[in-house]
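Student: the sequence and its predicted three-dimensional model are supplied below.
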Amino acid sequence: MNILSINLRGDRDSQKLDWIRGIKTSQGVHFLCVQETKISNSEGFLFNQMWGKSAFKLASVDSHGRSGGLVSLWNPTVFSEIETIKHRYFLCVCGFLIPSGIRLNLVNVYVPNDASWRKALRSELLLLRNSRQGLWVFWGDFNDARKPEERLNSEFVAANVEAFNDFILSAALYEYDMGGAKYTYISDRGAKLSKLDRFLECIRFLEN
């Protein structure tokens, strides 16, 4: 199953949507996840332009004002939804792969910048992880680095890193090496760089 995760940051420029659709098509993506849609009405969003003409299902979490917003889209001939769990900062779609019947829980995440919110959210994600059977994949913007070299000219807080790594260990997750660019977030006109976006998966998913 091929998964694509994109942080839109509210930019719904037609060329960017076409770019997303191009990646989705060329890579044979079955499950597309977007963070920071910054919309409160999913009907007004051009999902068709991102996905293309083929059939899809979707679940979404509205933004709060101009902040946040999540959407997950998938190919219904590859993945069948059983349950959707919505939270301001995550969107979990539970279902199974067709035709193997493997149970799969897919979590689209956008973690807030506030440290206390991040701590509370990690606790909720851990409870979610332990509440259901099946394979687990978490991806999106976790707003935390895992080691000093994942920040350049950007604040590195050792306690935050330790808490994030403890969450990954407690949830029995492993980070998938995405390759490509070293950093996933750029601010201050390129002066500050960080790796904040990642895929975290259970070992059984990596083995399939």
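Tutor: Nice, I can see it.
Student: rest of the way, CA atoms for contacts and neighbours
Tutor: Fine.
Student: for this protein, which segments count as strands?
Tutor: 3-7, 31-35, 57-61, 70-74, 79-87, 90-97, 103-110, 135-141, 151-152, 173-176, 185-187, 192-194, 197-202 (DSSP state E).
Student: Ile23: which of these is closest?
Tutor: strand 3-7 (8.5 Å; Cα to Cα).
Student: pull the contacting residues for Ser80.
Tutor: Shown in contact with Ser80 (Cα atoms under 8 Å, 6 or more residues apart in numbering): 95-98.
Student: drop anything exposed from those.
Tutor: Using 16 or more other Cα atoms under 10 Å as the burial test, these include 95-97 as buried.
Student: and stretch 156-166, how far from the chain's centre?
Tutor: Distance of stretch 156-166 from its chain centroid, counting by Cα atoms, centre = their mean, to the nearest Å, is 20 Å.
Student: so which of the buried ones among the contacts of Ser80 is the closest to Phe156?
Tutor: Gly95 (37.3 Å).
Student: the closest one and Val78 touch, don't they?
Tutor: No: with contact defined as Cα atoms under 8 Å, Gly95 does not reach Val78; the gap is 10.5 Å.
Student: in the chain, spot the helix with the most residues.
Tutor: helix 115-129 (DSSP state H).
Student: try this one side by side with the last:
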Amino acid sequence: MRIASWNTRSFGNIEKGRMVGSMVNKYQIQFLAIQETMVKKVKQPILNSIWKHFVFQEVQVSSNGRSGGLLSIWHDDCFTLLNHWSNRYWIATLLRYTLNQRIVLIINIYAPQSEHDKLFVWQQLSAIANQWSGPISFLGDFNSVCHPEERFREVIDPIAISKFNNFILSDNVIDQALCNEEFTWDGPDEKMSRIDRVMVNVSWLSLFPDSILQAGLQKLSNHKPIILGKKLQDWGPKPFRFNNSWLLQKKFITLCNEKWDSLDYEGWAAFTLSMKFRVLKCYLRE
């Protein structure tokens, strides 16, 4: 099984859908947890861009204005939904995994900033975990760290760290080590932290003993996607093949110019240029 989590910092346009779809295809993701959609409901064309040629199912939680919003989406050939529960901060999905017919519980989490509200969420998640003896995975943006070293150029709150570790211990889950990165979030003034994480119980580890946690490339958000599953060999990006015959089409240059001018991204110059080239490349491929 290969599952992933990504705080995409909004998920309301087709370009982001295509880029998430590219990550899903690259890492062969079967279940995806997205945080901070920032929309009441992710529209169907955006969902279709994640798995273009496959049937999928999803559960969503609406944002509160431009804050929050959750999406759990999975490959229909890989899972059968048995039940689900949700609130503003999490989506719990009870699924039957097609490959071995085992039932697993996967909980997509976007924890609040307030330490008081976090404690309430930890209590809710603990109640769910303690009622389920099968394989379980918590994944998402916890807005918390386990150790002071997981924050760089940020204020350290020892009490908050202690409460978060108590939550992990009380649920008998294991925080998966990130094997290829130190941090998952980049903030202003070179601040960094590892607030995106995956936790699993012993039953999950017994079922998927070869799983490792990796971070993907940071493209469309200040969070990196994180992927739990068997390690894939990365041969680098596929080369973009430009067909000279395109230049013979009368409308080719006009279409490129119109698409380029329609793209608007905020950030430093190199970032906006890179984003516009990526989107234009996807547009030309289609």
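Tutor: Arrived safely. In this text the structure is predicted, and so the values were computed from the model without any measurement.
Student: re earlier: want to throw the contacts of Ser80 of the first structure into JSON lines with distance to Thr184 of the first structure?
Tutor: Output for the contacts of Ser80 of the first structure, formatted as JSON lines (distance: Cα to Cα, whole Å):
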{"residue": "Gly95", "distance to Thr184 of the first structure": "29"}
{"residue": "Phe96", "distance to Thr184 of the first structure": "30"}
{"residue": "Leu97", "distance to Thr184 of the first structure": "29"}
{"residue": "Ile98", "distance to Thr184 of the first structure": "32"}
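Student: could you dump the strands of the first structure into JSON lines and include distance to Glu124 of the first structure?
Tutor: Formatted as JSON lines, those follow (distance: least, Cα to Cα, whole Å):
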{"stretch": "strand 3-7", "distance to Glu124 of the first structure": "21"}
{"stretch": "strand 31-35", "distance to Glu124 of the first structure": "18"}
{"stretch": "strand 57-61", "distance to Glu124 of the first structure": "17"}
{"stretch": "strand 70-74", "distance to Glu124 of the first structure": "17"}
{"stretch": "strand 79-87", "distance to Glu124 of the first structure": "10"}
{"stretch": "strand 90-97", "distance to Glu124 of the first structure": "10"}
{"stretch": "strand 103-110", "distance to Glu124 of the first structure": "12"}
{"stretch": "strand 135-141", "distance to Glu124 of the first structure": "13"}
{"stretch": "strand 151-152", "distance to Glu124 of the first structure": "26"}
{"stretch": "strand 173-176", "distance to Glu124 of the first structure": "15"}
{"stretch": "strand 185-187", "distance to Glu124 of the first structure": "25"}
{"stretch": "strand 192-194", "distance to Glu124 of the first structure": "25"}
{"stretch": "strand 197-202", "distance to Glu124 of the first structure": "16"}
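Student: out of those, which is closest to Trp19 of the first structure?
Tutor: So among these, strand 3-7 is nearest, using Cα to Cα, at 11.0 Å.
Student: for stretch 165-183 of the first structure, buried residues please.
Tutor: 165, 167-168, 171, 173-175, 183.
Student: the second structure: matching residues for that one?
Tutor: Taken onto the second structure by TM-score structural alignment, stretch 165-183 of the first structure occupies residues 165-183 there.
Student: correct me, but Ser5 of the second structure touches Gln214?
Tutor: No: in this structure, Ser5 of the second structure is not within contact of Gln214 by Cα under 8 Å, at 10.7 Å.
Student: report the set of residues contacting both of those two.
Tutor: With Cα under 8 Å, 6+ apart, Ser5 of the second structure and Gln214 have common neighbours 226-227.
Student: higher neighbour count, these two?
Tutor: Taking neighbours as other Cα atoms under 10 Å, Ser5 of the second structure and Gln214 compare with Ser5 leading, 27 against 21.
Student: centroid-nearest residue for the first structure?
Tutor: Gly140 (2.7 Å; Cα atoms, centre = their mean).
Student: number of residues surrounding the closest residue to that residue other than its chain neighbours?
Tutor: Once flanking residues are discounted, Gly140 of the first structure sits nearest to Val109: 4.8 Å by Cα to Cα, 6 or more residues apart in numbering. By the criterion of other Cα under 10 Å, Val109 of the first structure has 30 neighbours.
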